[in-house]
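Enquirer: what's the 3D shape of this:
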Amino acid sequence: MTQLHIAARSVELSALTKRFGRTTAVDGIDLALDGGVVGLLGPNGAGKTTLLRMLATVLAPDAGSLRLLGLDPARPDERLELRRRLGYLPQAPALYGSFTALELVDYVAVLKEHTDRDRRAQECTRVLDLVGLGDRRNSRIRALSGGMRQRVALAAALLGSPDLLVLDEPATGLDPEQRLELRSLLADTATRGTVVLSTHNTAEVAALCQRVVVVTAGSVRFEGTPAELRGLAEGRVWESPIADPRATRSWMTADGAFRNLGDLPAGVAPSPATLDDGYFLAVRSGR
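Expert: The predicted model follows:
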């Protein structure tokens, strides 16, 4: 079947909206993304998972428009083509415990219409090797650790070298070494397409992402580079021996001093801002 490879932005959202009863989970989001690794930050309940599920074509929006890889998922033929070129890792992937790792990935490959048995076997082996599970391919899912199960689900998402990879908290259950391996894997994947991932870890964003989107209450509060997000807090951070009552927020650091964030008091020297500082200010801008 001829594939519809259309030169276009990877993600184009216009007034995208999703409601659940009286709750608006995604509230008129406009966003355009094209290439690289994009980090999605936001507090719990901000609408990140709902947004990612729409990007993965699991949910349909209630209003607004959504185009992915130049295709409209509202059109059945284009949605089918899109799913061939899309990889998705949900926040809590449901895996069949009686399957082996290889059987689970092969099952997903069949669903994605990898019809040639020999090529499908090679592809399943390739992605399991990519996530470091080549030697556990014949282990039952129920016998694997939580981190290994997460990597099986990631392997399934990587089938076919997707042009758009959507990952909801991909580092969940991974140890520090595996997190570093994940960074390398996603950085390599992003050289050929777009990776959109949600995380609560700003260190992951700083180390991996070319762009960052901060979402609160279903709306985008910031979109730009990690350096630009950090820049929101430049000149608004200072340290003191006790919590400064003039600060918007204060917390004790490892050395016992207090770090303060807010409007810099007169005569006080600012401290270097961090990504966490900028994220906090971006979140507060929506309150």
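Enquirer: CA atoms for contacts and neighbours, from now on please.
Expert: OK.
Enquirer: the most centrally placed residue in the chain and Val166: what is the separation?
Expert: For the chain, the residue nearest the mean C-alpha position is Leu197 (0.9 Å; CA atoms, centre = their mean). Spatial separation of Leu197 from Val166 under the definition CA to CA, to the nearest Å is 6 Å.
Enquirer: coming back round to it: figure out the helix or strand that the residue nearest to the centre of the chain lives in.
Expert: Here Leu197, judged by DSSP states H and E, is contained in strand 194-198.
Enquirer: second chain to compare with the first, below:
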Amino acid sequence: MALVIEGLSKTYPNGVQALKDLSLTIGNHMFGLLGPNGAGKSSLMRTIATLQDPDAGSITLDGIDVVRQKDQVRRLLGYLPQEFGVYPKVSALDMLEHLAVLKGVTHKGERREMIEALLNQTNLWNARKKAIATYSGGMKQRFGIAQALLANPRLVIVDEPTAGLDPAERNRFLNLLAGIGRDVTVILSTHIVDDVRELCPRMAIIAGGQVLLEGAPNEAIAALDGQVWSKLVDSDEELRAIEAGMTLISTHLVGGRHEVRVLAAAAPGEGFAPAGAGLEDVYFTRLAAGRA
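Expert: Alright, predicted model coming up:
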């Protein structure tokens, strides 16, 4: 399956240009869409999901025109938006039954078998008769995936799915996504670098509605090999000097001290040690280049 996006642009009535001549190709794999808040990720996901039209450009899904053939696309699509609203007093079982009918699964036996399988797959079977309002954040996200998988979609879009989850629920959710990604194409839109690093063989970094990088995370990390250096800094004055005189990638607090990471072809100064590059270094480096 191929999703091909060409020259996509979108400006909202308030003047915000969310997408700027964006082009991207997504094949049969788990694909990570990484970017800061306001990068245009949700606008792109909503456009792919046929919830809004672009001002310019095209999207095709296996040759189907996403903009003009919305009904055909929706039969192939599962979508978990960033804010997923449900009827809070309805049980998961009843809600999935209702949504399955809306998705065209009209045969009662087929519907029952599909829903039972999804509740087991998302580890919600024992809570199937409980009101969704009583679910934890992670359970609600797992329910969101269950509804997205109704009617066996070929493309699943998940938008910021782990934001706000505790570490245990995040791990459960990522394991669930990994299993799904073996059978269907999944687009994972997030600002959390580790989610993409752990799950996705291909990714794109976007900011300001444009693609800054597209490729394999491992290849992007390898391109920075030998160029990342780190140092623990005690004073704000030294930190400001490094920010002013070097290519700063990021800073982190470690035991109350600043750990600085800089980009340089050779050791940039006293006290710096070589640091193994990671996807977070790729991410911050590309964002900085995009702002330059």
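Enquirer: related to what we said a few turns ago, give me the stretch of structure 2 that the strand holding Leu197 of structure 1 matches.
Expert: Residues 185-189 of structure 2 are the counterpart of strand 194-198 of structure 1, counting by TM-score structural alignment.
Enquirer: list the contacts of the matching stretch.
Expert: With contacts defined as CA atoms under 8 Å, 6 or more residues apart in numbering, stretch 185-189 of structure 2 is touched by 1, 27-34, 41-42, 45, 154-161, 180, 196.
Enquirer: buried residues in that stretch?
Expert: Within stretch 185-189 of structure 2, the residues that qualify as buried are Thr185, Val186, Ile187, Leu188, Ser189, counting by 16 or more other CA atoms under 10 Å.
Enquirer: so which of those residues is the closest to Ile145 of structure 2?
Expert: Closest approach between the buried residues of stretch 185-189 of structure 2 and Ile145 of structure 2, by CA to CA: Val186, at 11.1 Å.
Enquirer: buried ones in the helix or strand harbouring Val4 of structure 2?
Expert: Per DSSP H and E: Val4 of structure 2 is located in strand 3-11. Residues of strand 3-11 of structure 2 classed as buried by neighbour count (16+ other CA under 10 Å): Leu3, Val4, Ile5, Leu8, Ser9, Lys10.
Enquirer: and if you look at stretch 254-266 of structure 1?
Expert: Within stretch 254-266 of structure 1, the residues that qualify as buried are Phe258, Arg259, Asn260, Leu261, Gly262, Leu264, counting by 16+ other CA under 10 Å.
Enquirer: ok, back up a step: show me the contact partners of the following helix or strand past the strand holding Leu197 of structure 1.
Expert: Sequence-wise, the next helix or strand downstream of strand 194-198 of structure 1 (DSSP H and E) is helix 202-208. By CA under 8 Å, 6+ apart, the list of residues contacting helix 202-208 of structure 1 from outside reads Val37, Gly39, Leu41, Arg183, Ala187, Thr199, Val212, Pro226, Leu275, Asp276.
Enquirer: which pair of those spans the longest distance?
Expert: With distances taken as CA to CA, the most widely separated pair in those is Ala187 and Asp276, at 22.0 Å.
Enquirer: ignoring the adjacent residues along the chain, who's closest to Val108 of structure 1?
Expert: Distances taken as CA to CA, 6 or more residues apart in numbering place Ala156 nearest to Val108 of structure 1, at 6.4 Å, with adjacent residues excluded.
Enquirer: three-state assignment of the one you found?
Expert: Using DSSP: H, G, I helix; E, B strand; the rest coil, the structure places Ala156 of structure 1 in helix.
Enquirer: if I line the two up, what does it land on in structure 2?
Expert: Taking TM-score structural alignment for the superposition, Ala156 of structure 1 sits opposite Gln147 in structure 2.
Enquirer: please name the residues that touch its match.
Expert: Each residue near Gln147 of structure 2 by CA under 8 Å, 6+ apart is listed here: Gly78, Leu96, Leu99, Ala100.
Enquirer: mind checking how far it is from Gln141 of structure 2?
Expert: Relative to Gln141 of structure 2, and taking CA to CA, Gln147 of structure 2 is found at 10 Å.
Enquirer: which residues in the stretch 1-150 of structure 1 form strands?
Expert: Applying DSSP state E, counting those that start in this stretch to the stretch 1-150 of structure 1 gives strands spanning 11-20, 23-33, 36-41, 63-68, 86-89.
Enquirer: which non-adjacent residue is nearest Gly45 of structure 1?
Expert: Counting by CA to CA, 6+ apart, Gly45 of structure 1 lies nearest to Ala217, which is 7.3 Å off, once chain neighbours are set aside.
Enquirer: surely Leu33 of structure 1 touches Ser14?
Expert: No: taking contact to mean CA atoms under 8 Å, the distance of 12.0 Å between Leu33 of structure 1 and Ser14 leaves them out of contact.
Enquirer: show me what contacts the closest residue to Phe258 of structure 1 other than its chain neighbours?
Expert: With sequence-adjacent residues excluded and distances taken as CA to CA, 6+ apart, Phe258 of structure 1 is closest to Met252, at 4.4 Å. Neighbour list for Met252 of structure 1: Ala243, Phe258, Arg259 [criterion: CA under 8 Å, 6+ apart].
Enquirer: tell me how many other residues crowd the counterpart of Leu128 of structure 1 in structure 2.
Expert: Aligned against structure 2 by TM-score structural alignment, Leu128 of structure 1 finds its counterpart in Leu119. Look at Leu119 of structure 2: counted by other CA atoms under 10 Å, it has 22 neighbours.
Enquirer: next one: Glu280 of structure 2
Expert: Quick note: Glu280 of structure 2 (other CA under 10 Å) scores 16 neighbours.
Enquirer: can I get the buried residues of stretch 254-266 of structure 1 in a markdown table with secondary structure?
Expert: Conversion of those to a markdown table gives the following (three-state DSSP):
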| residue | secondary structure |
| --- | --- |
| Phe258 | strand |
| Arg259 | strand |
| Asn260 | strand |
| Leu261 | strand |
| Gly262 | coil |
| Leu264 | coil |
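Enquirer: on that earlier part again, now render the contacts of helix 202-208 of structure 1 as JSON lines, adding distance to Arg22 of structure 1.
Expert: JSON lines is the format used below for the contacts of helix 202-208 of structure 1 (distance: CA to CA, whole Å):
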{"residue": "Val37", "distance to Arg22 of structure 1": "33"}
{"residue": "Gly39", "distance to Arg22 of structure 1": "28"}
{"residue": "Leu41", "distance to Arg22 of structure 1": "24"}
{"residue": "Arg183", "distance to Arg22 of structure 1": "38"}
{"residue": "Ala187", "distance to Arg22 of structure 1": "39"}
{"residue": "Thr199", "distance to Arg22 of structure 1": "26"}
{"residue": "Val212", "distance to Arg22 of structure 1": "29"}
{"residue": "Pro226", "distance to Arg22 of structure 1": "34"}
{"residue": "Leu275", "distance to Arg22 of structure 1": "34"}
{"residue": "Asp276", "distance to Arg22 of structure 1": "32"}
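Enquirer: many thanks, we can stop here.
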